[in-house]
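K.L.:
Just need the structure, nothing else, for what follows:
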Amino acid sequence: MHAQIPREMTAIGFDAPGGPEVLRPETVPVPEPGEGQVLLRVAYAGVNRPDVAQRQGAYPPPPGASPLPGLEVSGTIVAVGEGLPREYIGERYCALVAGGGYAEYCLAHIGHCLPVPDDMPLAEAAAIPETLFTVWHNVFERGWASDGETLLVHGGTSGIGTMATMLGKAFGLTVITTCGDAAKCDASRELGADLSINYREQDFVEEVKAFTGGKGVEVVLDMVSGDYVARNMKCLAEDGRHVSIAVLGGMKADVNMAVVMSRRLTLTGSTLRPRSDAFKTLLAGEIEKNAWPLFEDGTLRPVMDRSFPLAEAAAAHAHMEAGDHIGKIVLEVAGG
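P.N.:
Here you go, the predicted model:
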């Protein structure tokens, strides 16, 4: 370790699963980078739904990952592990991490880092990796979305929803979103959604059919699961792809396999966190080549909701669970 790096740091942890109030600051050792790893002095950490699930006891960290919550950070590299050049030290990066983001220092695999341009605010940089990696893999790689196709995204104003809308539009997709109220529908349309459906007042199946002239959509990005799956399938065009990334509405679904066969549907899904370092490195490479330039030049910017100080992580979680946010919530650690 280097002289300017302290031995201990403040991080956010919890003793037992529970509501937002179980989150509290604690003092823990600063981790040391291993082979292929960098140590980031964290400027900001993104807050994501999986962090809430982890706090509730429903999404444990994978083996070997930090037990601390936090799946994305931005900051400055202050130390490098074996096999990495010292030239990285002092450079600004954001990173997808398997845990440990809610802290003053965080380890990241160099292959899971993206360079932050000088004119990109570090708060925005911290709000990108988790949703960008998730959407890129699930919409474009698993869902095979391609230019001219239509994508249905549930939760249009969530971090995932806003990223899927922006990326979809950037790559030539027609995007339909669902949201829980008129204001969120307006916000989703302002972000580029071609149609935003208030699911509390409208039947999204009927609205999708009307909008697509009965054809349906090629891809559904679903974080609800449960009874949404059967309804989503009614929205799919022939040869459509249904991609699940969360089970907010329940893990079980009734699926009519005769419909899957007759319409040649594909049902797939994934979780990113437990995937191998090698897989995430390949994914980061694809993103750096295809999507990151749009963020580097300012064509795309993450939709920011608000920032909370690291010590107020509990309030940030309560804010996310209240469901009123539009875009990304971040924790300010060192700022900058």
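K.L.:
Please count neighbours and contacts with C-alpha atoms only from this point.
P.N.:
Will do.
K.L.:
Tell me who's in contact with the most centrally placed residue in the chain.
P.N.:
Nearest to the geometric centre of the chain sits Thr131, at 2.4 Å (Cα atoms, centre = their mean). By Cα atoms under 8 Å, 6 or more residues apart in numbering, the contact set of Thr131 is Gly159, Ile160, Met163.
K.L.:
what does Leu248 give?
P.N.:
Met223, Val224, Ser225, Gly226.
K.L.:
Ser146 too?
P.N.:
Contacts of Ser146 by Cα under 8 Å, 6+ apart are Phe140, Phe171, Gly172, Leu173.
K.L.:
Quick check: Arg29 touching Ser66?
P.N.:
Actually, residue 29 is Pro rather than Arg. No: using Cα atoms under 8 Å, Pro29 is not in contact with Ser66, being 11.8 Å away.
K.L.:
Which of the two has more residues huddled nearby?
P.N.:
Ser66 (17 against 12; other Cα atoms under 10 Å).
K.L.:
Before we compare anything, build this one as well:
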Amino acid sequence: MKALQGVEGHVEWREQPSPTCDVGQVKIRVAAAGLNRADLMQRAGLYPPPPGASDILGLECAGVISEVGVGSSWQVGDRVCTLLAGGGMAEEVVVDGRHVLPVPEGLSLHEAAAIVEVYATVWLNLFQLAELQPGEKVLLHAGASGIGSAAIQLCKAFGNPTWVSVGSAERLAYCEALGAQGGVVRGDGLEGLKDLGPFDVILDPVGANYSELNLDVVALDGRWVMIGLMGGRQAQFDLAKVLSKRVRLQGSTLRSRDDAFKADLLSDLGQQVWPLFTEGRLKPQLAKTFPIADAEAAFEALASNQISGKVVLVIDETLS
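P.N.:
Model prediction:
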């Protein structure tokens, strides 16, 4: 089979051994794979896969099951999407059957490739770790990203008003169209968030640059969940605010979680979130697709920070 690998800051579509299907696993003929910032970091040599995971790029994909290992209830021919620690940007991938979900009714395989990683991330961090309750206010930094797009819709579905920080007026309008109450544009200054808060939960992929601001706008007993370091890893802030506001700061990663944890997360996602796609309350925000031959252009598009929603790489054009 062929697969995409990061090589010294660029990507190459090259021959790799076809994976074998073991007990409890399924093999998927991949139609399309979602592109995430973790893939950009891995391409740059900054985010190696966890021990034991494939070094092939791709943390999510969708396709058709071509082989089923002993002990799995899936069937050959099932249309599925899956969460991965790596390996999704390939013609085939083998995955624990517990990490697979059916493609929601009415969605194409290209759309399904854009939903698993972002909705799993949002469900884990907002609803499980931060224990978001109906009516609580949420602040989403990078609100027009794939994760932000998913979070806005999911918060709306569960009764949580959201506000965002974004890079442009156009991206703010995009977020408001999805259901955000409002927000601020970085270039105009983030201080306006102080007039919109306080926020019960902050989902933060930025890190250091926003630390002081987060403590200013988080509510009493608020939860600040950090999922990325786009703005740096070294921060200085006033710990007295953490004490006086009783703030809970939670660091969170998903890729390195063990198989059992991911199986429980995907089971919960399938029960609590997947029906909302069928009901039309959630919609994939597929901004742009690229053929696998143009993978480098897809990576550059995501790196430009001009994409609202998700980028997907089409691997098998005969599957849709």
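K.L.:
just the contacts of Thr131 of structure 1 now: which is nearest Ala311 of structure 1?
P.N.:
Gly159 (21.9 Å; Cα to Cα).
K.L.:
Can you get me a residue count around the closest one?
P.N.:
26.
K.L.:
give the contact list for the counterpart of it in structure 2.
P.N.:
Matched across to structure 2, Gly159 of structure 1 falls on Gly146, judged by TM-score structural alignment. By Cα under 8 Å, 6+ apart, the contact set of Gly146 of structure 2 is Val118, Gln285, Ser308, Gly309, Lys310.
K.L.:
Return the closest of the contacts of Thr131 of structure 1 with respect to Arg263 of structure 1.
P.N.:
Ile160 (27.6 Å).
K.L.:
secondary structure class for the closest one?
P.N.:
helix (DSSP: H, G, I helix; E, B strand; the rest coil).
K.L.:
just to revisit the earlier point, buried only: go through the contacts of Ser146 of structure 1 for me.
P.N.:
Phe140, Phe171, Leu173 (16 or more other Cα atoms under 10 Å).
K.L.:
coming back round to it: from Gln236 of structure 2, how far out is the match of Gly159 of structure 1?
P.N.:
28 Å (Cα to Cα, to the nearest Å).
K.L.:
which of the contacts of Ser146 of structure 1 sit farthest apart?
P.N.:
Phe140 and Gly172 (11.7 Å).
K.L.:
ranges for the strands of the stretch 101-250 of structure 2?
P.N.:
138-141, 162-166, 182-185, 199-204, 218-226, 248-251 (DSSP state E, counting those that start in this stretch).
K.L.:
Which of the contacts of Ser146 of structure 1 sits closest to Ala316 of structure 1?
P.N.:
Among these, and counting by Cα to Cα, the member closest to Ala316 of structure 1 is Phe140, at 30.3 Å.
K.L.:
so what corresponds to the closest one in structure 2?
P.N.:
By TM-score structural alignment, Phe140 of structure 1 lines up with Phe127.
K.L.:
Tell me the helix or strand right after the longest strand seen in structure 2.
P.N.:
If you go by DSSP state E, structure 2 has its longest strand at strand 25-35. Downstream of strand 25-35 of structure 2, the first helix or strand assigned by DSSP states H and E is helix 37-43.
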